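Q: sequence and computational prediction follow.
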Amino acid sequence: MRFVPDLERRYQRYRQLRDGRYVRQLINLLIAFYILFGAFDWLLLQQQVERVLVIRYGLGLPGMLGLWLVLHTGRRLLPVERIVFFSLFWLSFTTLLMIRVVPEAFTGPYLLGVLVIVMAGITVGRMGFWVSLSFGVLFLLSFLAVLGPVLLDNAFWLYYLFLSCGAIVLCLLAQFTTDRSGRREFLQKLMIHRKNHELRKLNSRLRDLAEVDALTGIANRRSFDQVLEEEWRRAQRRGYSLALLMGDIDFFKAYNDALGHQQGDICIRQVAQSIKASVRRPGDMVARYGGEEFAVILPALQLSEAATVARMVCDQVRTLRLPHPASPVYPFVTISVGVAAMVPQEQHSPAQLVGAADEALYQAKRAGRNGIHLGVTPAAPDTEGSDGR
């Protein structure tokens, strides 16, 4: 009952994280009971207790404390189930040694105690099935090694050995069921995690399809409208200016007619990436507004500052040096940009800002293209003007 190697390693790491705290508490409890049972040794054996206490406190307790240190060290020297394995074995082995040295009349409580250690250890020790099986076999071997010389002389010991084997088998059956259930639970969690991961990837893909323009890789019109509304409300709350650029590739229809629609798509894609490279602030947004038209949202910029960005956009597009055989103003592809900015007020709306930038773009085209034009808005009564190359 094991997974393939890679999955088995993941499962063991999962168990290490899941059971770490439980095992630490279990070991603390075992050590506490082991120490306290020294008092019952004395009550039971009185003057004959010396050899038992030597085994308990001179041999058993140092071993348990050593395992406690290994468990609580910052570095995981052993998997937690191995620490449980060694702890249970050490408890049972030292108890068997005590059985060997106590008078025969007092062996009953110790025999009962060692059987409780084995049964409880297998069922509540959070060990895997194979580790539990190894512990059961090792206990039986240690039982034979320590108490073997007296087995043939007393039928009671043979009966106890048979009883121990039966108890171990029953506990292992229970542990087999528990281990199988744990592995199924792990697989279910893994499948749910993978499905959630696939859903997140699908949602991300759907979000990209809804918000990203497929041709250019920049934001689409829908995303632009959403972000503009958000930035408008934010600027209105904080009382700062919101600027908008509207750009359009000059004589693009003539470009398509001369070079074909496929080359036109390449041109749009390159211009979009060029504009994106010119707008570098984290809060700025470049979007394809429609066709060969682009929009740039510039939060917290005045009209003059936005004009500087617009000039950079025009310069960046010109540096592409994409040949435009049908342009009457420049031998390469150029862009015209309208600039608008305003401090949003209650009586204003984002549509007014878009309208002002669009009107400025129209004026830039009327002025000869390949340049920018500053628009006028109710909240930005700057002097209207054009700026060519």
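A: Noted; the coordinates are in hand. Numbering: from 1, shown residues only.
Q: C-alpha only now, for contacts and for neighbours.
A: OK.
Q: helix/strand/coil for V337?
A: strand (DSSP: H, G, I helix; E, B strand; the rest coil).
Q: residues contacting it?
A: L245, M246, G247, D248, A310, C314, A360, L361, A364, G371, I372, H373 (C-alpha atoms under 8 Å, 6 or more residues apart in numbering).
Q: surely the last one touches S386?
A: Going back to what we said before, that points to H373. Yes: H373 is within contact range of S386, at 4.2 Å (criterion: C-alpha atoms under 8 Å).
Q: also this one, for the comparison:
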Amino acid sequence: MRTLEHPSAEDFRDTPYGRQLLKGFRHLSFAPDLEQDFRRYLNHQARLAQQLGACLLLLVVGGYLYAERQIFMGSDPAWLRELTLLRLLQMVPGMAVLVMSLFYRRVRVLANRLFPMFIVLIGLVAARIDIQYELMQPELALRYGAGLLIVCSFFFLGITFWRALSCAAVIVLFDVLAAAVILPSSEMRVHWISVSYYLILLVLGAIGRYVHEYSQREQFLVRKLLGWVAQHDALTGLANRRSFDAALQQALLQARRERQPLALLLLDLDDFKSYNDSLGHPAGDALIKEFATLLGQFARRPLDLAARVGGEEFALLLYHCDGAAAKTIASQILARLAERALPHPSSVRGDGVVTSSIGVAMLQPGQTPEQLYQAADAALYRAKQAGKNCYAAGSSAADTTGSFTLNGVA
């Protein structure tokens, strides 16, 4: 495996992040679940920028309005009234973003979905003001607000490339259509200069935003892949010991809080050292991967966890699983392994197939995560002592020699 600083997607092609890196994303789109995760990540990264952008919008538009009221106070009262309404309309999205950012997460998610609409609204108003300025041709005019919005939508507002491109295209299209309706044909020839300016901004902004978002997506995948590597065993893809310890602590607290049973199974491949010695380490790795695949089939529920906690030792954490169900699952694992009949030429048992021993422990009142693990480990030891290829179930960490049941599989 390569260093964590430069993980190879080929090494992790079984993860969604590795698969996406190998597949590529030229169209700036991931698989649906991964795309939603990326957009949440992007929204989180851009939240502060959007809040600052909203404050800047209020400040700039407010400044424009103050200056324009001074310029047009005595010259054109009708246009001043309309301009005041348009500027106030531009300020509404900024106020909405600030207000919604103060509420709960669901409201912030709604704000993120409405953000492109806010951009388009501000841009349409800016285009309308620019066209009116062209029609009036005053000595002093605060123009090209639509061009500024095109640039902002690509680089400063934290929305995806396709949304930014759509917003910018709608602003340009509206500007052209509104100018065609409002301006006389003689003025339209001059207005095309503004349109060409907007189109240049759109093309340059789209190119820059594409490159930037491609880099963002790549960094997102690498970051997620590094997180996955830190929490999973590289050989099997199961949770590693560190991840298991954290999950055990959390599951124990949740089981106590919700008064639900919690079962822990520790599993060990019997005579694995002799298997490695006789068939070689590549065969041993292949066996570990196959057993991990089998074990993963028993951890399908959201709060269940299959982990590799040692060389040939595995753990299965089962939430909302009582003692009877845990023993049934242990029997099913042994049965599934027996059905596969994987050859083991050096088996001490003499049956010539790969087997496993399992220790089962149930969470008891007052137990710590360490005590629950010790109870499962003690049960696993008893299963080994009883001849292997069976499970042993103990009641508590303190009861290492107390009652337990054995279930041999031929």
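A: Arrived safely, thanks for sending. In this text, all values refer to a predicted model and were calculated from it rather than measured experimentally.
Q: if we go to structure 2, which of the contacts of V337 of structure 1 are intact?
A: For those, the contacts that are reproduced in structure 2, applying both residues aligned by TM-score structural alignment, their matches' C-alpha atoms under 8 Å, are L245, M246, G247, D248, A310, A360, L361, A364, G371, I372, H373.
Q: one step back: more neighbours: H373 and S386 of structure 1, which one.
A: For H373 of structure 1 versus S386, neighbours defined as other C-alpha atoms under 10 Å are more numerous around H373 (30 against 21).
Q: how about the helices in the stretch 1-150 of structure 1?
A: 5-45, 50-53, 61-72, 80-101, 107-124, 129-151 (DSSP state H, counting those that start in this stretch).
Q: which residue range of structure 2 does the shortest one align onto?
A: Counting by TM-score structural alignment, helix 50-53 of structure 1 pairs with no residue of structure 2.
Q: what comes up buried for that helix?
A: Neighbour-count burial for helix 50-53 of structure 1 flags V52, L53 (criterion: 16 or more other C-alpha atoms under 10 Å).
Q: what is that helix packed up against?
A: Where contact means 3 or more C-alpha pairs under 8 Å, 6 or more residues apart in numbering; DSSP states H and E, helix 50-53 of structure 1 is packed against helix 5-45, helix 80-101.
Q: for the fifth one, same thing?
A: Contacts of helix 107-124 of structure 1 with other secondary structure elements, assessed using 3+ C-alpha pairs under 8 Å, 6+ apart, are made with helix 80-101, helix 129-151, helix 155-211.
Q: using a markdown table, lay out these together with distance to L7 of structure 1.
A: Below are those laid out as a markdown table (distance: least, C-alpha to C-alpha, whole Å):
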| stretch | distance to L7 of structure 1 |
| --- | --- |
| helix 80-101 | 18 |
| helix 129-151 | 17 |
| helix 155-211 | 9 |
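Q: rewinding a little: let's see which of the kept ones among the contacts of V337 of structure 1 end up in strands.
A: Counted as lying in strands by DSSP state E, out of those, are L245, M246, G247, D248, I372, H373.
Q: how near is the residue mapped onto the last one from structure 2 to R340 of structure 2?
A: Counting by TM-score structural alignment, H373 of structure 1 corresponds to A392 in structure 2. According to C-alpha to C-alpha, to the nearest Å, A392 of structure 2 stands 22 Å off from R340 of structure 2.
Q: now do the host helix or strand of Q45 of structure 2 and helix 185-231, the angle between them.
A: Using DSSP states H and E, the element containing Q45 of structure 2 is helix 32-72. With axes from the mean of the first three to the mean of the last three C-alpha atoms, to 10 degrees defining the directions, helix 32-72 of structure 2 sits at 140 degrees from helix 185-231.
Q: so which bit of structure 1 is helix 32-72 of structure 2 matched to?
A: Going by TM-score structural alignment, helix 32-72 of structure 2 sits over no part of structure 1.
Q: for that helix, name the packing helices and strands.
A: Counting by 3+ C-alpha pairs under 8 Å, 6+ apart, the packing neighbours recorded for helix 32-72 of structure 2 are helix 77-100.
Q: which parts of the helix it packs on are buried?
A: Residues of helix 77-100 of structure 2 classed as buried by neighbour count (16+ other C-alpha under 10 Å): 80, 83-84, 86-87, 90-95, 97-98, 100.
Q: rewinding a little: nearest to P282 of structure 1, out of the helices and strands packed on helix 50-53 of structure 1?
A: helix 5-45 (38.8 Å; C-alpha to C-alpha).
Q: geometric centre of structure 1: which residue is closest?
A: Residue closest to the average C-alpha location in structure 1 (C-alpha atoms, centre = their mean): H197, at 10.0 Å.
Q: map that residue onto structure 2.
A: In structure 2, H197 of structure 1 lands on R217 (TM-score structural alignment).
Q: thought that match was touching R39?
A: No: counting by C-alpha under 8 Å, R217 of structure 2 does not reach R39; the two are 9.9 Å apart.
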